[in-house]
Each structure stands twice: as C-alpha cells, then as structure tokens.
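[1] The following comprises the amino acid sequence and a computationally predicted model.
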Amino acid sequence: MPNRCVFCGSDAPLTREHVFGKWVAKIGLDLSPLEHHAGPLNALPRHLGIQPPYRQEVRDVCGACNNGWMSRLESAAQAVLTPLILGDPGTIDVGEQATIAMWAQKTALTAMLLSSKEQRDKGYGLAPSEYRALYDNRESMSPLPGSQFWAGRFEGDGAFAAVRVTPLTVRIPGLAEPHVPQAYAATIVLGALIVHGVRFPPPARSIDAVMTYGFPQLWPTSSQVDWPAGQVCTAETFVSLADAGMLRVGNGEIQLQPWRHAAHLPQSVIDNGMVKVRALCHKHDVFYPPALLQEALNGTFYAFIVACECSAYIVHTDADRVRFRAAGPPESISQMYEDMPGDEYVFRDRNGEFICKQLPA
C-alpha cells in the first residue's frame, strides 16, 4: 500500500514540507547550527543532529497540500508574524487571528511528524483524525472547533525554537484520571514570539480556559491583539506553560493536567537512603537526597544535575514530582546549570554532598 498524505489521504507522490515555513529562515534570525531533537515527553529524545535551525522537513505531505492551502497559510502568517518574531511590538487584527491560530495548529501537527516511525507506530503523536479534520477545515482558514490560542512574548536564548505538544486530561476532584487524554496543548516558540493553544478533539467536550499569564487571547477572536502583553515566558517557565500549567478552568476545581502516561515518569522510591527515579533513557536510574523532597513540601524548589550512562540531566523539584528539564552531554548540561540564576546550596547526609541551586520563587 503506498504512503498517503497525512492531511488529505491522497496516494499522490509525497513532497518535503518544512515544519517552519521556509520564510522563517530568511527574516534575520540566528541561523547558527544547533543540536535538534524530537520525541516523547518522558524519554530521551531522538537526536536529529547538528544543523541550521528552521529547516527541518518531513516527507508526509502531497504536493497539492504542500503547494496549495498550506502554502497560502504560510504566506498569510509571514506577513503578520515576522515583526513579532523579531521582537518588534505590533498587532494582530481581528481578521487575521483565525489564520494565525490555524497556522499554529498546522505547525504543531507537522512538527509531530519529526518523531520516528517506530515512536508513531507505538502511539506517540496526534491522532490521524486531527490531520484530516484540519484538511477538511482548510477553506475556512481557521483552527479546528474546540480550540483556544494565546500569543505572548518569549525571552531567552535567541537560538531557542521549539514545538511542544502535550496530551492533557480533565481532572475533577474525587474522580480517577481518565484512561485516555481529552485534549492536547500545543506551544510554539519562534524568536520573541510564543503561541500557546489547547484543543479538545471529539468526542471530548470543549472547556473554556483562562490564561493566567496574561497573554492576549488570539482565538476565539474577541478584539485586536496588542503584542506583547502579559508576563514574559522564559526557558525556565517554558515547560510549565507548555504543559498547560498557566491555564485555569472555572473556579479552579476542574484542572487541565498532562496525561500521566505521556508526561510523567514512574513514581520514585527510596533506595539506600536516596530517592531513585527512572532516567529519561528508560534504561538507568538516577538518585538525589530525600531532603529535597521535604524542601519541596515546604515550597522551596531546587535544580540539580544527575547523570547516567546515556546522558546528563538537569532536574527540577516540584510540588508533586521532579521534572527533567534538559538532557545532553555533561559539558553542555554543566554550562546550562552554571548559567541558571539562583543561590547554590550543599545538602550533606551519609551518602555525601549533593550540590544544587535554589530556584527563584
């Protein structure tokens, strides 16, 4: 059976489609080669090599889609988003907001195709029905029903760019976590621009969310978006925002949370006086002192470095778990740790000394 276009289902020859439109690499962003990765949220990502940014391609789209509605969408986005990506204050008019929200949705769907075929065969990624639904919606030049999007400012390494998609569940006090996700969050960073959205595919019931970061709502359209507005997102707060941590529903009793099977590692245990947690490689364990758990219960959180045979990691403690924030060669991770703000502390116990940085409140 021939490979088919993920959007329209055509068996016409497949073409190369850029995750970010070719225009992104031509507007003045830093094009210095960088390491690129793709893959699941709770495992070591697939290494895509060192290459110039904004030029990653997938080969899952037919020529009619690539050169037709997708090309028109990129052209419309380029005209509106270029100054914002470069950090220049601007506006997104009411008549442009549906198109920009659809562009963000298309970009997230396309980026998910960078994961390996093996990962996708195991269920990682978005349902094929999402691709077909966006194709069926192409003439409207608007995002899929049950979607909300916001636009904010990102400040950090000028070379940082990302597309992150997180499966979400709707959590209600007293009820067990659903067995399957009801929604997903999609977050895109390009230059100074960050676009964050949530989508509730059928048969899930759409829930209106509020962005506590103060980002102006891009979709559904209400009024002109003046950019930038709200709090600034940084590399340190990116993961929390991308995991829907800045979204609130109603009075707060109902929560949107990352689907545990996709976003969380197995629960940690105490082993020989240390907390043991599975590393992102899923082959080895890493360890840290239990004192950090007590500190977290008291509302004080830390960042530290751990390592296994596969990689070094930066880990943050949180109110209910530890989160792996970065993975890579020891020298790169050490430099990232050194560049982080915060006072350094040493925890001592019978296992020796453990060095970490206190995270800003």
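    It's in. Residues are numbered from 1 along each chain as shown.
[2] Every contact and neighbour count from this point should use C-alpha atoms.
    OK.
[3] sec struct for the closest residue to Leu144 other than its chain neighbours, please.
    Nearest residue to Leu144 in three dimensions, chain neighbours excluded: Leu134, at 6.4 Å (CA to CA, 6 or more residues apart in numbering). Of the three states, Leu134 takes helix under DSSP: H, G, I helix; E, B strand; the rest coil.
[4] does His37 belong to a helix or a strand, and which?
    strand 34-38 (DSSP states H and E).
[5] what about whatever helix or strand comes next after that strand, distance to the chain center?
    For strand 34-38, the succeeding helix or strand toward the C-terminus, using DSSP H and E, is strand 46-51. Computed by CA atoms, centre = their mean, to the nearest Å, the chain-centroid distance of strand 46-51 equals 18 Å.
[6] what about versus this one:
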Amino acid sequence: MPKRQKPLRHCIFCGEARGMSREHLWPDYLSDYTSTGDNSRTTVGMGFTHDDNGIAHILPIETRERPGSALQFTVREICEACNNGWMSALEERLKPLLLGLMRAERMVIDASEAALLATWATKTAMVNEYLSSPGADPTPQPTCTAEMRRFLMDRQLPPPNTKVWVARHFGRLHVDARRGQLSIVEQPNPAWTGGYEVSATALTLEQMTLLVWAADSPRAVAAALDPDVWRPIWPNIQGLRWPPPRSASDADVENVAYRVGACYPKVNTVLVQRDDIAANIRREKALSTSPVISS
C-alpha cells in the first residue's frame, strides 16, 4: 500500500501550498554579536466580555513562557521561497543598521532606514505569533491577518493599523521577544464574534528594543508612550536621532508589551469589572486612562 503523503501547508505570507522551511525568529548572524543568557518568550492573553446586566468583565491574564535560547526559535509556517527570498534579503539589507542600534552607536536614522527597520520588526512580530501553534487552545489567534502579512510581503512596508517604536534598552535582557494581546468585543456576545484583536510585541536585542503595535481593525487605538524613551519609526516621514535621551529598563519593556489594553475604543456598557478582582469596578470614562491590566 503506497504511503499517504501529508498535505502541503500554506505559507503564512505568500499563501502558497508548498514545501515549508525552518524560519528562525532572529537572523542567524546575531549569534556572533549577542549573548543570549536565559531567554524566554512570554504571551499574555487579555480581553473582556459582557453579561446580561450590561457589565463588561475583564478576563484574567494568561501567561505562558517558552524557556531556552531565543536565537534558536523557529517556525514551520513559511515556505522556502519566502524564507530564502525576500525575507533573507530584508535581513541582509538591515544588518548594518541593526548592529549599530544594538550597540547604541550614535547615528541619524533617515526616513527610508526607519521604514526598513519598521518593516523588519513587523515581519518578526508576525512570525513570533506562530511560535506556539496559533489557534490551539489556550494559544491566542494571531492578530495580524493574512491580508496584513501579504501587504508587508508585497510592499515591503508595515500594513495599515500598525505602529512601531524604537527605544534604547538598558537591562539584563539580551535577546527577548514578548507579546501582549487584547481581544475586544463591543456588544454582548457569548460566542466572541464580531470583535477585533490588538497586540503589542516587544523585541529586544542588547541595547535596542522595538515595539510593534498591530490591530486587525481601524477602530483600535494605540496607547501613548513616553517620547523621550520610545521614538516612533512607523509611520515616520522625518527620521530620528539615535539613541534617545532616556533608556527603557527591563520593566519598561514588559510594561509596554502588556499595556496593550491601556487605551481602546469606548464600549457600549456602563461598568467594567475584573473577574479576578471582583471589587474593582471602574466607570467607562476611566478606560481611556487606566491600564486594563492594573489591579
């Protein structure tokens, strides 16, 4: 009896069904320029739902960590043509700029370089969403849609509803990727349909941290960040001086990734209540200024 062949997977970027490759989250050449230490990738799932009394319940935070060297993290959701083609070319074009940023070398980053860095950061955040079998409970679904990934591949730019910042990092993290995700449902809906997803991914390489904020809907609103620490690189038409006057600590990196829910659109409800802290009920007007994960 002939051996049954496994169905070909579809590449998450080009959508073609063909042979997959092992795509590393980080460029291979980084192993010569960084000490990995004890690294992990952490995912936090957040969201809220409604009950019949018009109260939105903020769900408990789910945290998962993957220990081991971050430089060895790979996915099998990208075809060989994409991995060895435009993605490899993107990493090589970025290499001189990325190494300089990692060392906090003084420089002026022009608009085209900022766009290149933002494109690579967004691509890396998209790949990061597939390190833990997205969709298999309890792993959240990816925030970035197939259309967003195709947009980045075709235009070599971050897709709509994406923002990217860069910060000088000072701390114990060497190579680190962490992501927070918020699921938003604006109407009473037990099935969690009709909502949208927001995520923030912090990518740290030695003395540099990139923050990628992405949403699958234009209704989502990004939280404001300290401009003396976090410099916007997308959208950015002017470029910037590097490094910024102030650095981001390890705690700052964690906070920006997990404060993804600090600002989001008004919901059709009067009260919001945390399921894990029943006594904490906040008025709707406070949602735009109070982090959703604060206790």
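    That came through, no problem. In this text, all values refer to a predicted model and were calculated from it rather than measured experimentally.
[7] how about the strands in the stretch 151-295 of the second structure?
    162-169, 175-184, 196-205, 208-215, 231-234, 240-242, 247-248, 271-274, 281-283 (DSSP state E, counting those that start in this stretch).
[8] Between those strands, which one is closest to Ser69 of the second structure.
    Distances from Ser69 of the second structure to each of the strands of the stretch 151-295 of the second structure were compared using CA to CA; the minimum, 8.2 Å, belongs to strand 175-184.
[9] and that closest one, what does it pack onto?
    In terms of contacts (3 or more CA pairs under 8 Å, 6 or more residues apart in numbering; DSSP states H and E), strand 175-184 of the second structure is packed against strand 40-50, strand 196-205, helix 250-258.
[10] residues touching Ala307 of the first structure, list them.
    With contact taken as CA atoms under 8 Å, 6 or more residues apart in numbering, Ala307 of the first structure is in contact with 286, 313, 330.
[11] Return the distance of it relative to Glu130 of the first structure.
    37 Å (CA to CA, to the nearest Å).
[12] repeat for Gly68 of the first structure
    Between Gly68 of the first structure and Glu130 of the first structure the distance is 19 Å, computed by CA to CA.
[13] and these two? which has more neighbours close in?
    Comparing Gly68 of the first structure with Glu130 by other CA atoms under 10 Å, the one with more neighbours is Glu130, at 18 against 12.
[14] burial measure for Phe215 of the first structure, as a count.
    26.
[15] isn't it right next to Ala151, touching?
    Yes: judged on CA atoms under 8 Å, Phe215 of the first structure makes contact with Ala151 at a distance of 5.7 Å.
[16] What's the match for Trp150 of the first structure in the second structure?
    By TM-score structural alignment, Trp150 of the first structure lines up with Trp165 in the second structure.
[17] check contacts around that match.
    Per CA under 8 Å, 6+ apart, neighbours of Trp165 of the second structure: 118, 210-212, 230-234.
[18] As JSON lines, those with distance to Ser21 of the second structure would be great.
    Shown next, in JSON lines, are the contacts of Trp165 of the second structure (distance: CA to CA, whole Å):
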{"residue": "Ala118", "distance to Ser21 of the second structure": "24"}
{"residue": "Leu210", "distance to Ser21 of the second structure": "26"}
{"residue": "Leu211", "distance to Ser21 of the second structure": "26"}
{"residue": "Val212", "distance to Ser21 of the second structure": "25"}
{"residue": "Trp230", "distance to Ser21 of the second structure": "34"}
{"residue": "Arg231", "distance to Ser21 of the second structure": "34"}
{"residue": "Pro232", "distance to Ser21 of the second structure": "33"}
{"residue": "Ile233", "distance to Ser21 of the second structure": "30"}
{"residue": "Trp234", "distance to Ser21 of the second structure": "29"}
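[19] farthest pair in these?
    Ala118 and Trp230 (13.4 Å).
[20] Give the aligned equivalent of Pro83 of the first structure in the second structure.
    So, by TM-score structural alignment, Pro83 of the first structure is matched to Gly100.
[21] Regarding its match, what is its secondary structure?
    helix.
[22] what does stretch 274-281 of the first structure correspond to over in the second structure?
    Going by TM-score structural alignment, stretch 274-281 of the first structure sits over no part of the second structure.
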